[in-house]
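[1] Please work out how this folds:
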Amino acid sequence: MEWAYLTLAGLFEMIGVVMINRLHAQRNWQSLVYLLAGFGGSFLFLALAMRTLPMGTAYAIWTGIGASGGAILGMIFYGEPKDWKRLLFIAMVLGSAVGIKLIS
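    The predicted model follows:
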């Protein structure tokens, strides 16, 4: 169950990151609520995952999902560059997260 919590934490982290961009574009209370909910959910599920997972493992995977997911969502929704080198390194981050899971 801790890996499911960690995955949810990463997904909520992605929501929080996208909401930072939305808050800059649309300064309204809805954007702020979504931002707080995204990061709040992220920290909640990270804390639940860390009940059983080592801190280093949980943090590495959480940041990997959040950073990679944020970069991918930036490409999809905000027109950020999609060149092959960027995609390669995002895949390496995600591959590292999977590798940590496999050896844990």
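[2] can we go C-alpha only for contacts and neighbour counts from here?
    Noted.
[3] Just give me the residue closest to the centre of the chain.
    Gly66 (1.8 Å; C-alpha atoms, centre = their mean).
[4] what helix or strand is it on?
    helix 55-78 (DSSP states H and E).
[5] so what secondary structure elements neighbour that helix?
    Here helix 55-78 touches helix 2-25, helix 29-49, helix 84-103, going by 3 or more C-alpha pairs under 8 Å, 6 or more residues apart in numbering; DSSP states H and E.
[6] Here is the second sequence; please produce its structure so I can put it next to the first one:
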Amino acid sequence: MQWVYLVVAGLFEVCWAIGLKYSQGFTKLIPSVLTIIGMIASFYFLSLALNDIPLGNAYAIWTGIGTVGTVILGIVLFKEAVDLTRLICIGFIIVGIVGLKLVGSH
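    From the prediction side, this is the model:
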């Protein structure tokens, strides 16, 4: 169950990172409130995952999910640049996430 918590924590990290963009420096009320809720939820689920997953693995995977998700949504929502080098680097992050999951399973 801790791995589910970690994935949920990572998805909430994506939510609050994207929310920061929409909150425009916490000047927009609704996006700001949703961003703060996303932050709290992300840290809460990360704390649950840490009950069984080593800290280093959990933190790296949590930030990896957040990074990959934020880059993808940045491309989709904000028309950020897409180039081969960027996609290769995101691929390396995904490989790292999968590798840490496999190592964390032993």
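[7] What does the TM-score come to for these two?
    Superposed pair, TM-score by TM-score structural alignment, normalised by the length of the first structure: 0.95. Supporting alignment: 104 aligned residues with a C-alpha RMSD of 1.3 Å.
[8] tell me which residues in stretch 96-106 of the second structure are buried?
    Across stretch 96-106 of the second structure, burial judged by 16 or more other C-alpha atoms under 10 Å covers Ile97, Leu100, Lys101.
[9] What of stretch 35-52 of the first structure?
    Within stretch 35-52 of the first structure, the residues scored as buried using 16+ other C-alpha under 10 Å are 35-50.
[10] again with stretch 15-29 of the first structure
    Across stretch 15-29 of the first structure, burial judged by 16+ other C-alpha under 10 Å covers Ile15, Gly16, Val17, Val18, Met19, Ile20, Arg22, Leu23.
[11] Now do the residue nearest to the third one when sequence neighbours are not counted: how many residues are near it, please.
    Pointing back at Val17 of the first structure there. For Val17 of the first structure, ignoring the flanking residues on the chain, the nearest one in space by C-alpha to C-alpha, 6 or more residues apart in numbering is Gly70 at 6.3 Å. Number of residues near Gly70 of the first structure (other C-alpha atoms under 10 Å) recorded here: 20.
[12] My guess is Gly70 of the first structure contacts Val18. True?
    Yes - using C-alpha atoms under 8 Å, Gly70 of the first structure is in contact with Val18, at 6.8 Å.
[13] would you list the helices and strands packed on helix 55-78 of the first structure in JSON lines and tack on distance to Met55 of the first structure?
    As requested, these are arranged in JSON lines below (distance: least, C-alpha to C-alpha, whole Å):
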{"stretch": "helix 2-25", "distance to Met55 of the first structure": "11"}
{"stretch": "helix 29-49", "distance to Met55 of the first structure": "9"}
{"stretch": "helix 84-103", "distance to Met55 of the first structure": "13"}
